[in-house]
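**Q** have a look at this prediction, sequence included:
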Amino acid sequence: IRDGYVYAAVRKVSTKEVKINFYCPEEKKQVAEPTVVVNADATCVNSSAYAALVPAGYELVEVGDMPIRDGYVYAEVRKVATKTIKINYYSEEEEKQIAEVEMTVPADATYVNTSKLTAPAGYELVLAGDLPIRDGYVYAAVRKVPTTTIKISYVDEATDKEVGTEDLVVNQGTTVVNFNVLKSVPAGYELCEVGDFYVGNGSAKVMVRKTKSNNGSSSSSASSSSNTTNTSASNTTNTSASQKQVVKAAAAPANTTKVLPKTGATNAAPLIGGSLAVVALLMGYGVYGLVLRKKD
């Protein structure tokens, strides 16, 4: 150790792939051929390296180091003899059977561990550990799980407003729930997250967003609304223009009447008045001429 450090030299390990040939002599067939990675200089593979790869319903005939030949390991397997038993889930409090399910176990099995059992919904196993098999049955005592109701509030992530609710029944003391148990996501919305979410104090807020199809519909509606508005505006403009044209057309005859040089009551009076004014002016000049002659 130098200054709190240990220098540990390493080098890359050269590896190779080896195929495990699981072969069943009884059935005269290969049942699987998985691959394992071993050191490049390995000449054998221990059965512990591929025990987990044995196909369901089979077991290894031999264990230990098995030789590698031409990139293969021959691993003999045989079918596991099995039997079918029934699990009797019984509630002693209610004095009734809750469920009865079948299970396949090895033929020589004398017990079933509770880790392999799943209690009916709303119930839990009373005992844990190995339960004996008697006459093809396993008696598994269960009891009702105390439940509580959680109020789920669906909130639109865009507006931060509640768009729906759901009452979710969970086991008492539950603090984490998976999103897949939710059944009342508001129509037109989808969950923003997947996995688990926290529930506490009898309520939980779940964020949702509008689905793409819903957004598309909204856009279409908005577009349709916009088109309607534009159409209305266009119609209004066109109507106003038409009205203006009609007004101008109606006013035209009045202007025409004012400028007509033809005969008519409206135009005759000014002509007669003008003629009389000219005659009066000429007479005035005649009288003025006579006065001047008298002076001379």
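**A** Received, thanks. Keep in mind that what you see is a predicted model, and the values were worked out from it rather than measured.

**Q** contacts, neighbours, all on C-alpha from now
**A** Fine.

**Q** OK, contacts around residue 203?
**A** 150-153 (C-alpha atoms under 8 Å, 6 or more residues apart in numbering).

**Q** narrow these to those in helices?
**A** Using DSSP state H, no member of the contacts of residue 203 sits in helices.

**Q** which among those residues gets closest to residue 256?
**A** If you rank the contacts of residue 203 by distance to residue 256 using C-alpha to C-alpha, residue 153 comes first, at 76.8 Å.

**Q** surely that closest one meets residue 164?
**A** Yes - if you go by C-alpha atoms under 8 Å, residue 153 and residue 164 touch, sitting 6.2 Å apart.

**Q** for the two, indicate the residue with more neighbours.
**A** The residue with more neighbours, out of residue 153 and residue 164, is residue 153; 20 against 16, by other C-alpha atoms under 10 Å.

**Q** what separates the more buried one from residue 205, distance-wise?
**A** 5 Å (C-alpha to C-alpha, to the nearest Å).

**Q** before we move on, what about residue 156?
**A** 10 Å.

**Q** who's more crowded, the two?
**A** residue 156 (20 against 15).

**Q** state which helix of the protein is the longest.
**A** Of all segments of type helix in the chain, defined using DSSP H, the longest is helix 212-259.

**Q** helices or strands up against whichever helix or strand comes after that one?
**A** Next helix or strand after helix 212-259 toward the C-terminus (DSSP states H and E): helix 265-295. For helix 265-295, not one helix or strand is in contact under the criterion 3 or more C-alpha pairs under 8 Å, 6 or more residues apart in numbering; DSSP states H and E.

**Q** need the residues touching each of residue 156 and residue 205.
**A** Contact with both residue 156 and residue 205 is made by no residue, according to C-alpha under 8 Å, 6+ apart.

**Q** putting a second one here so we can go through both:
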Amino acid sequence: MNSRLKPLKILPFEQCKTKLAEQIEFENIESDLIHQELNFTESAKDAISQIVKYHGLNREDEVYIVTTSDSSFVSSCVTSTLFNFCKVSRVLTEKTKLIFVIHEFGIPCNKVEALYEVAKKRKIPLIEDSAHSLTSKLKRQYLGKYGDYLIHSLPKTLPVKNGGLVIKTSDRFKLEFVQSEKVKIDFYKNLHHLSFSHHERIKQYNRYHSLIEKELVYGTVNEACPFCFGYIDTIENVKSIYSEAQESHIEMVKTHNKNWVTIPLNPWYSESDINRILKLIGAINENGS
């Protein structure tokens, strides 16, 4: 292991010291946010817990989970939190008491509109989990239009250590969140980084897309602001890449999908950082071409 190599971390907080964010105007997303009902929790998991408690789910109740890719991968942060209260299911049943739509790594789940109608008919809550992206859109609108709650994990987007954000987008339920003043302060202190984060992630995604001639996990992202770039390879190649990444101090996104190579899109990566990753996966040679 080469101890002289600079570690490349997934989360912004651990990488931003080496690169200052530019001031970029981005469709007034900052002002769009502050005019919504924002709730600041200790973490995204804390937000999930507060919602489930409020709606009184018990051990026999089920949460129906739907994801963008419909793969077997569901974040353990979500499932472990839900298992403290109830069961989880990948099918809709009579025991479903809450619908949980995961916009996987910031890529919108196109089933959310239909599931909104199901939730409304059954009079049960719908959570949109956009933990990895605060600026993704679906049909030209920011995520959260269909859910009663939109959950985001602030460290995934901004250079902060912790904190969850819940945007209430409907008035069907009257949950008052237990809020964290520290998280609120950190959020507003770092909100000006949001435009930079958005543009850098899309730029990095498009660069990987242009250089990698493999089947992509998500393809063209359109209105999304993705957290990572994923492509499909042989299990042997994936194992080799992840092993070499560990040796090279490059932190990769891990999922349960053994044939996915999932590369973090960290806005604070430098050009040389990105080239290290491209060389790791064989997209460019040692000369950078």
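**A** Received it, and whenever you're ready, just let me know what you need. Only a predicted model underlies this, so the values are computations on that prediction, with no experimental measurement involved.

**Q** need the TM-score between these chains.
**A** Once superposed, the chains reach a TM-score of 0.21 (TM-score structural alignment, normalised by the length of structure 2), with 102 aligned residues with a C-alpha RMSD of 6.2 Å.

**Q** count the residues that sit near residue 86 of structure 1.
**A** Neighbours around residue 86 of structure 1, by other C-alpha under 10 Å: 17.

**Q** ok, now which ones touch it?
**A** The contact partners of residue 86 of structure 1, by C-alpha under 8 Å, 6+ apart, come to 100-103, 136-138.

**Q** buried set for the biggest helix by length in structure 2?
**A** When structure 2 is parsed with DSSP H, its longest helix is helix 194-211. Neighbour-count burial for helix 194-211 of structure 2, counted by 16 or more other C-alpha atoms under 10 Å, picks out 194-198, 200-202, 204-205, 208-209.

**Q** want to throw those residues into a markdown table with distance to residue 97 of structure 2?
**A** Putting these into a markdown table (distance: C-alpha to C-alpha, whole Å) gives the following:
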| residue | distance to residue 97 of structure 2 |
| --- | --- |
| 194 | 34 |
| 195 | 37 |
| 196 | 38 |
| 197 | 35 |
| 198 | 34 |
| 200 | 38 |
| 201 | 35 |
| 202 | 36 |
| 204 | 39 |
| 205 | 36 |
| 208 | 40 |
| 209 | 39 |
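
**Q** and the helices in the stretch 101-250 of structure 2?
**A** Secondary structure of the stretch 101-250 of structure 2 by DSSP state H, counting those that start in this stretch: the helices cover 112-122, 181-190, 194-211, 235-247.

**Q** just put those helices in a markdown table and tack on distance to residue 277 of structure 2.
**A** Below are the helices of the stretch 101-250 of structure 2 laid out as a markdown table (distance: least, C-alpha to C-alpha, whole Å):
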| stretch | distance to residue 277 of structure 2 |
| --- | --- |
| helix 112-122 | 34 |
| helix 181-190 | 27 |
| helix 194-211 | 10 |
| helix 235-247 | 8 |
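
**Q** between these, which one is closest to residue 63 of structure 2.
**A** Of all the helices of the stretch 101-250 of structure 2, it is helix 112-122 that lies closest to residue 63 of structure 2, at 11.7 Å by C-alpha to C-alpha.

**Q** I'd like to know which elements the closest one is packed against.
**A** Helix 112-122 of structure 2 packs on strand 96-102, going by 3+ C-alpha pairs under 8 Å, 6+ apart.

**Q** circling back: so the longest helix of structure 1 versus helix 265-295, what angle?
**A** With axes from the mean of the first three to the mean of the last three C-alpha atoms, to 10 degrees defining the directions, helix 212-259 of structure 1 sits at 40 degrees from helix 265-295.

**Q** what residues does residue 149 of structure 1 make contact with?
**A** With C-alpha under 8 Å, 6+ apart, residue 149 of structure 1 has these contacts: 167-170, 202.

**Q** closest to residue 38 of structure 1 out of the residues you listed?
**A** residue 170 (47.8 Å).

**Q** list the contacts of the closest one.
**A** Residue 170 of structure 1 neighbours (C-alpha under 8 Å, 6+ apart): 147-150.

**Q** most neighbours of all these, which one?
**A** In terms of neighbours by other C-alpha under 10 Å, these top out with residue 150 at 18 neighbours.

**Q** isn't it right next to residue 168, touching?
**A** Yes - judged on C-alpha under 8 Å, residue 150 of structure 1 makes contact with residue 168 at a distance of 5.0 Å.

**Q** picking up where we left off before, sitting in strands, which of the contacts of residue 203 of structure 1 do you find?
**A** 150-153 (DSSP state E).

**Q** residue 263 of structure 2 falls within a strand, correct?
**A** Yes - counting by DSSP: H, G, I helix; E, B strand; the rest coil, residue 263 of structure 2 is found in a strand.

**Q** what count of nearby residues applies to it?
**A** Neighbours of residue 263 of structure 2 (other C-alpha under 10 Å): 22.

**Q** try residue 46 of structure 2
**A** Neighbour number of residue 46 of structure 2 under other C-alpha under 10 Å is 19.

**Q** may I ask you to confirm that it is in contact with residue 164?
**A** Yes - counting by C-alpha under 8 Å, residue 164 is a contact partner of residue 46 of structure 2 at 7.4 Å.

**Q** what helix or strand is residue 131 of structure 1 on?
**A** Per DSSP H and E, residue 131 of structure 1 falls inside strand 130-132.

**Q** also residue 275 of structure 2?
**A** Applying DSSP H and E, one finds residue 275 of structure 2 within helix 271-280.

**Q** any idea of the angle that helix forms with helix 235-247?
**A** Going by the same axes, to 10 degrees, helix 271-280 of structure 2 makes 140 degrees with helix 235-247.

**Q** related to what we said a few turns ago, which of the residues in the strand holding residue 131 of structure 1 are buried?
**A** By 16+ other C-alpha under 10 Å, the buried positions in strand 130-132 of structure 1 come out as 131-132.

**Q** in this structure residue 138 of structure 1 contacts residue 130, no?
**A** No - between residue 138 of structure 1 and residue 130 there is no contact under C-alpha under 8 Å: 10.1 Å.

**Q** give me the common contacts of these two.
**A** By C-alpha under 8 Å, 6+ apart, residue 138 of structure 1 and residue 130 have these common neighbours: 111-112.

**Q** picking that back up, among the contacts of residue 170 of structure 1, which pair sits farthest apart?
**A** Of all pairs in the contacts of residue 170 of structure 1, the most separated under C-alpha to C-alpha is 147 and 150 at 9.7 Å.
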